[in-house]
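Visitor: This is the structure alone, sequence omitted:
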């Protein structure tokens, strides 16, 4: 069961690059059992906000409180694509640190590989995969960790419409069935429209919309 209370609470976040502030006084909250979409045009700060919430960047001002374990899926992983890793190796890394036996870990890995539509490619090297397939392998790795909070930056990038729809349904299932707090930056308005909560970024400010109506997150 996820911990009680908000998964992530961020207040007054400000961040900038080379003296230019890209996020201004942004306050957002991620809840367990909820799928939150971060939307906005290119350069609006979606990726930056995801990284701030995950803790891989430190805000210039403001604070982020996290309650639970976090798994992050980025668009451009730091690990070189030339590493001799297979799909199975990559997804197995998500189980590292979990207190489960080898047999259970193998079951989780197989389940997640199938969930993202990569079954049959378990032994394929990452170098042999398309960009969309590598992204799915990283998503499977994140889900295999069984983290309380899953944050993603464009996990559906490079996927065809059928694969994209499948990933969207998988993320919704993780939130609604498993109670995970899922936060996802996306350009796909069809996905954004199905999210439980939408944080729209524009000119460094954010407005949050939910099923109970819109409210300003920052002004």
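Guide: Received the coordinates, thanks. Given the structure is predicted, the values throughout are model-derived calculations rather than measurements.
Visitor: Please count neighbours and contacts with C-alpha atoms only from this point.
Guide: Will do.
Visitor: Okay, buried residues for the longest helix belonging to the chain please.
Guide: Of all the elements of type helix in the chain, the one with the most residues (DSSP state H) is helix 161-176. Neighbour-count burial for helix 161-176 flags 163-164, 167-168, 171-176 (criterion: 16 or more other CA atoms under 10 Å).
Visitor: quick one: which two of those residues are the most distant?
Guide: 163 and 176 (20.0 Å; CA to CA).
Visitor: got the residue ranges for the helices in the protein?
Guide: In the chain, the segments counted as helices under DSSP H are 46-54, 87-92, 102-115, 131-144, 161-176, 189-194.
Visitor: Next up, a structure to set beside the first:
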């Protein structure tokens, strides 16, 4: 069998807040172009796992790899620099800046680095059905439209991996379905590895694989 090269990988990952253990020896890998869902009830450690895999926090134990890069050994600044080019993040809330246009919000990750990515941002807004609203402020958009703009922003740098934390959790059923389909279609078209955490079994069913996290432990093998 050919050796699988993971875009994103956790090896025996553990994490605790003080004396409270949240994750216990979690191992998983996501291959290029693969969509993996991590499902589980609230409090099972799903968001903690995603934050660690996204380099937003440092694990208590274990290893995190983005390709060949050992991320858990990097300091905060180095992780942020690598994340800007390798990993896209989508959260339950869109976190769009209210005083910037939709277009500038999508282009913001590049603008912060002194690059002009408006052409790429415009292309992504077309793909998520928001081209006609590029010049509007976020408060002129519906909840589903704001989340679609946040998805476009996450894909701006053509990340190797897209991490989504309850991306449809704040939306009604119809908007949730639309955003989920758009997220998966865009990520697959771009060839990104996708890890999404959710308590929504309908969203999890759209993934190539679903892993289940319970009390900080995977009850389905991650590899």
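Guide: Structure's in. What do you need? Source: prediction; values computed, not measured.
Visitor: List the TM-score for the superposed pair.
Guide: The TM-score (TM-score structural alignment, normalised by the length of the first structure) is 0.80; 203 aligned residues with a CA RMSD of 2.7 Å.
Visitor: From the contact counts, what lies against the longest helix of the first structure?
Guide: Taking 3 or more CA pairs under 8 Å, 6 or more residues apart in numbering; DSSP states H and E as contact, the helices and strands that helix 161-176 of the first structure lies on are strand 35-39, strand 181-185.
Visitor: got the contact list for that helix?
Guide: With CA atoms under 8 Å, 6 or more residues apart in numbering as the test, helix 161-176 of the first structure has contacts from 32-35, 115-117, 156, 180-182, 191, 195.
Visitor: Need those residues in TSV (columns: distance to residue 202 of the first structure).
Guide: Compiled in TSV, the contacts of helix 161-176 of the first structure are given as follows (distance: CA to CA, whole Å):
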residue	distance to residue 202 of the first structure
32	25
33	26
34	23
35	20
115	34
116	31
117	34
156	21
180	27
181	23
182	21
191	18
195	19
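Visitor: out of those, which are buried?
Guide: Neighbour counting by 16+ other CA under 10 Å classes 32-35, 115-117, 156, 180-182, 191, 195 among the contacts of helix 161-176 of the first structure as buried.
Visitor: For residue 81 of the first structure, state which of the residues you listed is nearest.
Guide: In terms of CA to CA, no member of these lies closer to residue 81 of the first structure than residue 156, at 18.5 Å.
Visitor: Setting aside sequence neighbours, what's the nearest residue to that closest one?
Guide: Spatial nearest neighbour of residue 156 of the first structure, chain neighbours left out: residue 164 (5.5 Å); criterion: CA to CA, 6 or more residues apart in numbering.
Visitor: For residue 144 of the second structure, see how far away the aligned residue in the second structure for the one you found is.
Guide: For residue 164 of the first structure, the equivalent position in the second structure is taken to be residue 176, counting by TM-score structural alignment. Applying CA to CA, to the nearest Å, one obtains 7 Å for the distance of residue 176 of the second structure from residue 144 of the second structure.
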